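J.: I would like the atomic coordinates for the input below:
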Amino acid sequence: MLEIALRLVVIIGAFLLLPLIVGQLEHKAMAHMQSRLGPMYAGGFHGWAQLIADGVKFVQKEDVIPAAADRAVFKIAPAVALVPYLIVMIVIPVGPGLYGVDLDAGLFFVLAVMGVGVLGSIMAGWSSGNKYSVLGGMRSAAQLMSYELPLVLAASSVAMAAGTLSLTGIVEAWQWWWLPWQAIGAIVFFVAGLAELRRPPFDMPIAESEIIMGPMTEYTGIRFALFMLAEYVGIVVLSALTTVLFLGGWHGPWLPGPVWTLIKIFVLAFVVIWVRVSYPRMREDQLQKLAWVGLVPLALVQLALTGVVKVL
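T.: Sure thing, here's the model as predicted:
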């Protein structure tokens, strides 16, 4: 029992640190890609204190709740957005034997809990008493319904190939020749995951130029910071799941297994940042068309291919 508790503390502590590192990486990568000098000066050497300065700024800001808001729902919405991603981290294996809990239906558990996180944005939009926030919440709900299907289909393909729903079992069953075979599913899963996180170019629910900040328009201070933290935790979770399901998790030559897992996670996190810098925001019709005309058929093709390979 003590061993399980210690393992949970270590894993949760590590995964709480990773989102902060990803946030710092985003500051620096975007600064280099867009020639933004500001994030390079805070604290001196390469702007090392930028993340600390942002944290202090959020803590100092006044926590304002609009008079027309549903106060109870408004207050808990940031926690609903953040906590599910933290729960998911408990079942993601980092290395052989290095995980919080190994569930037999771990993949179903992860996909179900990740869907709950989006409800935080819907609750925030509905409870704010602001038309822009309500519109952002409605867009979040539509985006969740559209991209949940290709996400689940792509993940089901890997489970079918491995013959198990356990995340640890999927990594143990993984083979190098899966990389080209499951490539379509990997792309579908990663793109659908970006859309569920509402990361650019899938950030229509936030769309600063249209609806200010969408569900987060009325949030200030530490509650707004929790939404930002939820986004970075979501990036880590998406990168970790893509690593576990499609890139072999801890499999790799020479280096220890957990090191390979972290390397793959950070490479994918960098890709998430790179996509944000490189592509403009999609229109709502383009976003929905990509899901139903593009990703869903590709996910079905991957499922059919997996079935054929398994039978043969």
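
J.: use CA for all of it now, contacts and neighbours both
T.: Will do.

J.: how close does the residue most central in space within the chain sit to residue 172?
T.: Taking Cα atoms, centre = their mean, the centroid of the chain lies closest to residue 234, which sits 2.7 Å from it. Relative to residue 172, residue 234 is positioned 24 Å away (Cα to Cα, to the nearest Å).

J.: cool, residue 98 as well?
T.: 13 Å.

J.: got it, and residue 84?
T.: 26 Å.

J.: more neighbours, these two?
T.: residue 84 (22 against 16; other Cα atoms under 10 Å).

J.: Could you list which residues are in contact with that one?
T.: 113-114, 116-117 (Cα atoms under 8 Å, 6 or more residues apart in numbering).

J.: need the contact list for residue 229.
T.: So residue 229 contacts 19-20, 82 (Cα under 8 Å, 6+ apart).

J.: Actually, residue 115.
T.: Residues counted as contacts of residue 115 (Cα under 8 Å, 6+ apart) are 144, 148.

J.: In a strand, it, correct?
T.: No - counting by DSSP: H, G, I helix; E, B strand; the rest coil, residue 115 is located in no strand; its state is helix.

J.: Now do it against residue 68, distance only.
T.: 28 Å.

J.: want to put them side by side, so please do this one too:
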Amino acid sequence: MMNIPLNITKTIHDWIFSIMPEMAANITEWVLIAIVYLALFAVAGLYLVLLERKVAAWFQLRLGPNRVGPWGLFQTMADALKLVSKELTSNDRIDKFLYNLAPYFVIVTSLMAMAVFPYSKQFQGFDINIGIFFLFAISSIGVIGILVAGWSSNNKFSLIGAMRSGLQTISYELSVGLSILTMVLLTGTLQLSEIVEIQRTGGWLILQGHIPAIIAFMIFMIAGTAETNRAPFDLVEAESELGAGFHTEYSGMKFAYFFLAEFINMFIIASIAVVLFFGAWLSPFGITEGITWFPEVIWFLIKVLIIIFLMMWFRWTFPRLRVDQLLTLEWKYLLPLNLVNLLIMAIVIWLNWTI
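T.: Down below sits the predicted model:
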């Protein structure tokens, strides 16, 4: 079970093992952990939607949601209840099996990715020595849900949106991977907890790696925003061209799954950036010891929210790119720059110029 340093956790652990056989107790603990992550998933998704609306209102000099609950805090909960109560509709010629399966591809892969992040020294659901590789693999599966949704909907706009998503993901996955590989080269490990420990003694990796690390972060943010299909890279859901893109034919909770997954994927991209570049849960005021009275998980969430705000800033600042501009940016600029930056990082490490 998650090693959260609370007496209540140990008490629950001991109680479960005292009343059940070992296998049943382990399964029960896995179910409890899954419930914790599902709750985190739901709460994070709902309130990132609220944050998006507030940030958009701030940029456009509006108030945003302010009626349902204090400061509009319950607005997204009301929207979720509305989606739960809506009728599930579809056209007559869909591929029913794939149509119903697609939303779960997207939602399950996002949930699995959240499990490997070290939210604090003790709060990490799944710590494996190939954590970065695991994130690569899981993020590659997520796009299958979008492709399946577009194909099975029997709608030309859905299919075009799905094809765009596949094209965009294949292209920008290279830049995301190479920017992460640059930092893996610096740390020498794929395990997320070890990457954090390296920053405990040597400082944030964005400082240890000098200019190559800063370039890697900038490329990662651009490519990561494209990976989440957010503006200015939202050609997958271009409203003026495709209606709602790949989820045009979805309604109710099935539509909500796609909508929620977009914001959770934004949380995942921000979490990767925080772990690889900004010390994860480590305090910025004392990398070695931190502020003991301030919960580590709060530092992690503060950093993640700052990165998410930056991604939202992109959305409400830049216009949508054309398809040719999207591909030109990746293949002519980001990819060559990434390869050169990876070589420079290797030289920096070879000459021992890191902090």
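
J.: would you list every one of the helices in the stretch 251-355 of the second structure?
T.: According to DSSP state H, counting those that start in this stretch, the stretch 251-355 of the second structure carries its helices in the segments 252-277, 296-315, 323-328, 335-350.

J.: Hmm, I typed the wrong one, I wanted the stretch 51-200 of the second structure.
T.: Residue ranges of the helices in the stretch 51-200 of the second structure, as given by DSSP H, counting those that start in this stretch, are 75-85, 96-114, 131-152, 156-187, 192-202.

J.: Of all the ones you listed, which one is nearest residue 335 of the second structure?
T.: Judged by Cα to Cα, the one of those that comes nearest to residue 335 of the second structure is helix 156-187, at 5.8 Å.

J.: Where does that closest one end up in the first structure?
T.: Helix 156-187 of the second structure corresponds to residues 131-162 of the first structure when matched by TM-score structural alignment.

J.: What residues sit buried inside that stretch?
T.: Across stretch 131-162 of the first structure, burial judged by 16 or more other Cα atoms under 10 Å covers 132-141, 143-144, 146-159, 161-162.

J.: and if you look at stretch 18-34 of the second structure?
T.: Within stretch 18-34 of the second structure, the residues scored as buried using 16+ other Cα under 10 Å are 25-26, 28-29, 33-34.

J.: Which residue in the second structure aligns with the residue nearest to the centre of the first structure?
T.: So residue 234 of the first structure corresponds to residue 265, using TM-score structural alignment.

J.: is it true that that match touches residue 229?
T.: No - with contact defined as Cα atoms under 8 Å, residue 265 of the second structure does not count as touching residue 229 (9.5 Å).

J.: re earlier: which pair in the contacts of residue 84 of the first structure has the greatest spatial separation?
T.: With distances taken as Cα to Cα, the most widely separated pair in those is 113 and 117, at 7.0 Å.

J.: neighbour-wise, which of these two wins?
T.: Taking other Cα under 10 Å, residue 113 of the first structure and residue 117 do not tie; residue 117 has more neighbours (24 against 16).

J.: Just give me the mean distance for stretch 255-274 of the second structure relative to the first structure.
T.: Stretch 255-274 of the second structure, aligned to the first structure and superposed, deviates on average by 0.7 Å (mean Cα distance after the TM-score superposition for the first structure).

J.: That stretch: how far from the chain's middle?
T.: Centroid separation between stretch 255-274 of the second structure and its chain, computed with Cα atoms, centre = their mean, to the nearest Å, is 4 Å.

J.: now stretch 88-102 of the second structure
T.: Computed by Cα atoms, centre = their mean, the chain-centroid distance of stretch 88-102 of the second structure equals 27 Å.

J.: now do stretch 183-191 of the first structure
T.: Centroid displacement of stretch 183-191 of the first structure relative to its chain, using Cα atoms, centre = their mean, is 14 Å.

J.: which residue in the first structure lines up with residue 300 of the second structure?
T.: Match for residue 300 of the second structure (TM-score structural alignment): residue 261.

J.: residues near its match, how many?
T.: Neighbour count of residue 261 of the first structure, defined by other Cα under 10 Å: 23.

J.: In contact with the spatially closest residue to it that is not a sequence neighbour, which residues?
T.: With Cα to Cα, 6 or more residues apart in numbering as the criterion, residue 261 of the first structure has its nearest non-adjacent residue at 4.9 Å, and that residue is residue 250. Counting by Cα under 8 Å, 6+ apart, residue 250 of the first structure touches 94-96, 171, 244, 256-261.

J.: Within the helices and strands, which one has the residue nearest to residue 264 of the second structure when sequence neighbours are not counted?
T.: Leaving out its chain neighbours, the residue that sits closest to residue 264 of the second structure by Cα to Cα, 6+ apart is residue 45, at 5.8 Å. For residue 45 of the second structure, the host element (DSSP states H and E) is helix 22-59.
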